[in-house]
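Colleague: What follows is a predicted structure for the sequence shown.
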Amino acid sequence: MNILIITGTYLPSVNGVAVSVESYYQTLKKMGHKVTILAPDVTGAKRSRDVIRYPSLLNALSKDYPIPIIPLTPKIFKLLTKQKFDIVHAQHPFHISWFGKKYAQINKAPFVLTYHTKHDEYAENFFKFLPKIISRDIVKASVEKTMQEVDLVIAPSKYVQQELKEKYPDTKTVTIPTGICFPREVKKSKRKVREKLRLPLKSKILLSVSRLSEEKNIDFALESFAKLPADYFFVILGSGPEEENLKKLASDLGIDSRVLFAGKIPHEKVPYYLRATDVFVFSALNETQGLNLLEALHAGIPVAAVGSKTTQEWLPKEFGLTTDFDIKHFSSKIQEICENPDKGLAKIEQEWALNFSIQNTTKKMVETYKELMKLKAEERR
C-alpha cells in the first residue's frame, strides 16, 4: 500500500500529532507499506527521502506548531505526481485538508482525516489575533467543509466519535485510538533515577507531561499542589505559551522551590521521569484522548485526573482516581493515592495500556484503509 500523510506539524516538534505521525510512519514501514509524509519545513528539520517539506512560518504563539503556508509548489507537485497513492490521510482540517482532497482526487484515492483536536472548542486559541466570534465562525466553517469532503473521519476515542456523529450525521466515522510506541522499562531503582535526574529523594513526586497552554489547566494543577504538604514535589514536563505565566503563578503561590519546570524533553527520556514518580497528574478537561495517561499506566504509575469524558473512557477506576474540577478535592485525592499506594496494580495497568500499542492500532488502521479502497473501487465501476 502507498500512503500519503499530510500534516501541519512533524518532527522535530514533539507535540501529540507530530509524535503520532512519526509512530504510524515507522510502524507502517515495518509492515511493508510505503509512506510519504508532507510536512512543514522548520528549523532543525532533518531531511529524509520519505518526507517532503513545504514552506511554513514560525508561530510566535507556539513554536511547536508552525504556521503552514501552501503544501503545493511546482516542485512538490512534481514529486507527488510521480507516484500513485492508495490513501491520502490528513491530520488537520483547514487548508491542509483542502490540499489533501486535491491529492486524493488526482490519485482517485480515499481521503481520510484524523480528528486529533476538538477544533471548535479551541478556536480562540488558534486565532488569538481575531475577535472570538469571528475565530469560532472561521473554524466552524472550515471543519464543516472538510467533513463534507472526506471519505472517513478517524476519531481517537469513542466519545469523540459520538460527538462527530451528532454534529455531522452524514460523515462516516470510526474510532481508532492513537497508538503508543511504549518504551522499554527503566530497570534502575526509583532512588537511582531520582539521583540521576537530581530530584529530591524523600519527597512525594507528582508528574505532569503536557503542553503548557490554557486548555491543559496546569494552573489548576499548581493551585491544587499548593494545598499539599511541604514534602511533595511537582515536576512539569513540556513547554508552551503559558510557561512564564505558570512560573509566575508558582512563585505567587510560594511553591516555586517545590516545582520543577523541566521544559520540553526528548520523548525517550519521559520513562525516566515516570520511574521517579509517585503520582501522574492529568488536569485537562477537553482532551480527545489520554495518551499520557496510558504511558503512566504502562509504567505502573497511579493517576490522579480531573473527571471528563476522556478519563471516563481511558482510565479504569481501579488504576487511579478521577475528581471534580475542584482544587480542594483534587489535592485531597492526590494525597490519598500517595499515602495508600496499591503496588499490586502495576502489572494489570501495564496490560491494559498495551491494548493501545502502536502495533495494535496500526493493524486496525490498515484494515480500515483496505475497506475504504475496496469501497472506492466499487464506486468507480
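Modeller: It's in.
Colleague: can we go C-alpha only for contacts and neighbour counts from here?
Modeller: OK.
Colleague: Which positions in stretch 67-74 come out as buried?
Modeller: Neighbour counts over stretch 67-74 (16 or more other CA atoms under 10 Å) mark I67, P68, P71, L72 as buried.
Colleague: ugh, typo on my part, it should be stretch 201-220
Modeller: So stretch 201-220, judged by 16+ other CA under 10 Å, has buried residues 203-220.
Colleague: just to revisit the earlier point, can you tell me which of the buried residues of stretch 67-74 is closest to K364?
Modeller: Proximity of these to K364 (CA to CA) peaks at P71, which lies at 28.1 Å.
Colleague: here's the one I want to compare it with:
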Amino acid sequence: MHVLIVTDQHADSLGGVQVAIRLQRRALEALGHRVTVAAPALHRRGYATAAQDREAYVDLPSAPITVDREYGLTFPGRRSDRALARALATRPRVELVHVQGDFWGALIGIRAARGLGVPIVHTMHNHVDAGTRAVTPLAPVAFAGLRAWRGLALGRVRGPVDRASRGAWRYLAEIAAEAAVVTAPSQHFADTLMRHGVADRVRVTPGGVDDALVAEARARPRSPRRRTKLVWLGRMSHEKRVLEFIEAVAESGINADVALHGAGLLLPRVERRIAALGLSDRVTIPGPVPYAAALAALRDADALVQTSVGFETQGLTPFEAAALGTPTIFSDPNIARDVAVDPHWVVSGDSVSALADTLREADAELAVGLASDDGSLEKLRVSDSEASRFLQSSRTQQMLAVYEEALARASRH
C-alpha cells in the first residue's frame, strides 16, 4: 500500500504530531508499505533532509511563520497542487490519503485526494476551538475566516455536515465531510468531536512510542539520586502552563530535582521566574533535546508532570512515560483516563495551589520509596505488561485496520 500523509508542519519540526508521523512512517515501511509525507518545507537554519528521508518527504513551497523559522505555511492552491503532483509522478500510485492536519495541510490533502481519486482518512490532532480562544479574543472571527478559506480552497462541501455544529467545530465538520474514516488520538477528544457534530463516528488511534528507542532507554540503569527527580517536557507556551508549574514548585516546597525539557516563546520568562523564586538549585532547563534523549530523560525520572488542562487532544508525553515505566502527575483528568495506568496522581483542580498540593503528595510517596532499600521505589513504576500497550508496533496494526476500512468503504461507493 502507498499512503500519502499530508500535514500542517514538516515531519522534522518540533511537536508531538510530527513525532507520531515519523514513527508511523517507519513502522509502516518496516511492514513493507510505502509512505510519502507532504508538508511545508522546513526553513530552520542549518536544516537538511537526512538521506534516508529524501524519498519519503515532499517539501511543498512555503514561507516561515515563526521567528525561529521552525514552522511554515503552504498556501493550498494550484502551485501546491503542481508541486505535489510532480513529486508523486515518480512514485508508485497512491492508494489512500491520510490527512494529519487541520489547516493548510487538510486543504492540500483533500485537494490531492480529489485529484488522485482515492479515499481519505482524516486524523484530527488539533483542538482548534480551545487553541484559538487561548490566543485571541476574536476567535469567532477567526473561525469564520477558516470556513471562508476552506471555501476558497475546496469549493462546496462534498459530504454530510451536522448543521448543529458551530464555530471551530463547523469548520472541522466541513473538512472532515469527505473523509471515509475520521480518527482522533484519544477517546476524550473523539468524544468531543462527536459531541460537537464534527463526525457521527470517530475512531480512536493514539500515537505510539518507538519500540526500539523504548527498549534502548529501558536497558540503561536509572541514575543514582538523593532526592526525587521530576521531568516536564513540552513547548513553553501559555496553554502548556509551564509558568504555573514553576509557581507550584515554589509553593509546594518540595525538595526535588525538576528538569524542564523544551523551549518556546515563554523561555525567557521561565528563566527569569526560576531565578526570582530562588529555584535555580532545583529547577534546570536542559532545553530541547533529540527524541531519544527525551525518552531517556523520561525513563530516568521518578515522575512526569503534565500541566496543560483542556487543551491536548492526546498529550503524547504521558503515553511515552507509561511505555517507559514512569508514572505521571496529571493536571488534565481526561488524559489520565486515556492513559489509564497505575500508579498516577491527578490534580484536583486547575489552580496553582491544587497542583502544588499534588506535587507534595507525589513527592512524599516517591521520597519514601527512595529512602527505603526494599524496592519500594520500583513499585511506584508502571508495570511492563501495561507499558507494552503504548508501543508503536501495537498502534500501527490499529491504523492499518483503519486504512483497510477506508479502502473497503471507498470500493463499496
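Modeller: Thanks, I have the structure now. Please read all numbers here as calculations on a predicted model, not as lab measurements.
Colleague: And the TM-score between these chains?
Modeller: Once superposed, chain against chain, the TM-score is 0.88 (TM-score structural alignment, normalised by the length of the first structure); 368 aligned residues with a CA RMSD of 2.4 Å.
Colleague: circling back: let's see which of the buried residues of stretch 201-220 of the first structure end up in strands.
Modeller: K204, I205, L206, L207, S208, V209 (DSSP state E).
Colleague: So what does the fifth one match up with in the second structure?
Modeller: In the superposition onto the second structure, S208 of the first structure corresponds to W232 when matched by TM-score structural alignment.
Colleague: Likewise for I255 of the first structure?
Modeller: Using TM-score structural alignment, I255 of the first structure sits opposite L279 in the second structure.
Colleague: same check, this time on E371 of the first structure
Modeller: Using TM-score structural alignment, E371 of the first structure lines up with E405 in the second structure.
Colleague: Could you do I265 of the first structure as well?
Modeller: By TM-score structural alignment, I265 of the first structure lines up with V289.
Colleague: how close does that match get to G234 of the second structure?
Modeller: When CA to CA, to the nearest Å is the yardstick, V289 of the second structure and G234 of the second structure sit 11 Å from each other.
Colleague: any shared contact partners between those two?
Modeller: H261, G262 (CA atoms under 8 Å, 6 or more residues apart in numbering).
Colleague: Which stretches in the stretch 201-350 of the first structure count as helices?
Modeller: Taking DSSP state H, counting those that start in this stretch as the criterion, the stretch 201-350 of the first structure carries its helices at 218-225, 243-252, 270-275, 291-298, 309-314, 327-339, 346-354.
Colleague: Out of the ones you listed, flag the one nearest V35 of the first structure.
Modeller: Comparing the helices of the stretch 201-350 of the first structure under CA to CA, the one sitting nearest is helix 291-298, at 23.6 Å.
Colleague: which part of the second structure lines up with that closest one?
Modeller: Counting by TM-score structural alignment, helix 291-298 of the first structure corresponds to 316-323 in the second structure.
Colleague: Contact partners for G179 of the first structure?
Modeller: S20, S23, Y24, F356, S357, I358, Q359, N360, T361, T362.
Colleague: How many residues are close by the first one?
Modeller: When counting by other CA atoms under 10 Å, one arrives at 19 neighbours for S20 of the first structure.
Colleague: which ones are touching it?
Modeller: Contacts of S20 of the first structure (CA under 8 Å, 6+ apart): T178, G179, I180.
Colleague: Ok, S331 of the first structure next?
Modeller: S224, F225, K227, L228.
Colleague: all strands of the stretch 101-250 of the first structure, in order?
Modeller: Taking DSSP state E, counting those that start in this stretch as the test, the strands found in the stretch 101-250 of the first structure are 111-114, 152-155, 173-175, 204-209, 232-237.
Colleague: would you turn these into JSON lines with distance to V270 of the first structure?
Modeller: Putting the strands of the stretch 101-250 of the first structure into JSON lines (distance: least, CA to CA, whole Å) gives the following:
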{"stretch": "strand 111-114", "distance to V270 of the first structure": "25"}
{"stretch": "strand 152-155", "distance to V270 of the first structure": "26"}
{"stretch": "strand 173-175", "distance to V270 of the first structure": "27"}
{"stretch": "strand 204-209", "distance to V270 of the first structure": "8"}
{"stretch": "strand 232-237", "distance to V270 of the first structure": "8"}
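Colleague: among those strands, which is nearest A45 of the first structure?
Modeller: Among the strands of the stretch 101-250 of the first structure, if distance is taken as CA to CA, the winner is strand 232-237, at 22.2 Å.
Colleague: Just name whatever secondary elements the closest one is in contact with.
Modeller: In terms of contacts (3 or more CA pairs under 8 Å, 6 or more residues apart in numbering; DSSP states H and E), strand 232-237 of the first structure is packed against strand 204-209, strand 259-263.
Colleague: and for it, what are the contacting residues?
Modeller: So strand 232-237 of the first structure is contacted by 200, 203-210, 225, 258-265 (CA under 8 Å, 6+ apart).
Colleague: Swap in 6 Å and give it another go.
Modeller: 203-209, 258-263 (CA atoms under 6 Å, 6 or more residues apart in numbering).
Colleague: Could you pull up the residues touching the equivalent of T114 of the first structure over in the second structure?
Modeller: Counting by TM-score structural alignment, T114 of the first structure lines up with T123 in the second structure. Contact analysis of T123 of the second structure by CA under 6 Å, 6+ apart lists Q100, V182, T183, A184.
Colleague: closest to D12 of the second structure among those residues?
Modeller: The closest of these, once distances to D12 of the second structure are taken by CA to CA, is Q100, at 14.5 Å.
Colleague: What about the closest one, how many residues nearby?
Modeller: Other residues close to Q100 of the second structure by other CA under 10 Å number 26.
Colleague: That one against T7, yeah?
Modeller: Yes. Judged on CA atoms under 6 Å, Q100 of the second structure makes contact with T7 at a distance of 4.8 Å.
Colleague: quick one: the helices in the stretch 1-150 of the second structure?
Modeller: Under DSSP H, counting those that start in this stretch, the stretch 1-150 of the second structure gives helices at 16-30, 78-89, 104-116, 128-135, 139-154.
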